[in-house]
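K.L.:
The sequence isn't on hand, but the structure is:
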């Protein structure tokens, strides 16, 4: 195998690695987007729940025996 063939082989391996990594990054970006939407929805739900309660959380209220 001459030097040109060796370089072409290395280039082919590197191109495949880049393609594989690109696929992984694209999949992870989709997962991050989904998780971001879910967290935003949960935050909105909790904010609504706190507004509807209209009182301090139980952790901030002194027990009656004090």
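P.N.:
Done, it's in. Just so it is clear, the model here is predicted, and its values are computed rather than measured.
K.L.:
all contacts plus neighbour counts: C-alpha atoms, from now on.
P.N.:
Fine.
K.L.:
The residue nearest to the spatial centre of the chain is in what secondary structure piece?
P.N.:
With distances taken as C-alpha atoms, centre = their mean, residue 32 lies nearest the centre of the chain, 3.1 Å away. Residue 32 is part of helix 3-53, with elements assigned from DSSP states H and E.
K.L.:
Remind me what that helix packs against, helices and strands.
P.N.:
Under the contact criterion of 3 or more C-alpha pairs under 8 Å, 6 or more residues apart in numbering; DSSP states H and E, helix 3-53 touches no helix or strand at all.
K.L.:
okay, pairing it with this:
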């Protein structure tokens, strides 16, 4: 029969493992968010350039996109 201290140590070990796992997830998400943010900024700059050139692919009214 485990003592109360052993039970607490076991719970603490599990919680520390969970914290480490969550830390890895947060670090990975931070990297992914930074990558996605850069991509969105790049796409916005590209779209702004297209609008400035007047070549933006805007669908007007009931016009079907080219993939139909």
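P.N.:
Looks like it came in fine. Keep in mind it's a predicted model, so treat the numbers as computed, not measured.
K.L.:
centre of the chain versus the helix holding residue 32 of the first structure, how much separation?
P.N.:
Mean-position distance between helix 3-53 of the first structure and its chain equals 7 Å (C-alpha atoms, centre = their mean, to the nearest Å).
K.L.:
Check stretch 47-59 of the second structure too.
P.N.:
Distance, stretch centre to chain centre, for stretch 47-59 of the second structure: 27 Å (C-alpha atoms, centre = their mean).
K.L.:
Give the buried residues for it.
P.N.:
When neighbours are counted by 16 or more other C-alpha atoms under 10 Å, no buried residue of stretch 47-59 of the second structure is found.
K.L.:
and it, how far apart are its ends?
P.N.:
Start and end residues of stretch 47-59 of the second structure are separated by 15 Å (C-alpha to C-alpha, to the nearest Å).
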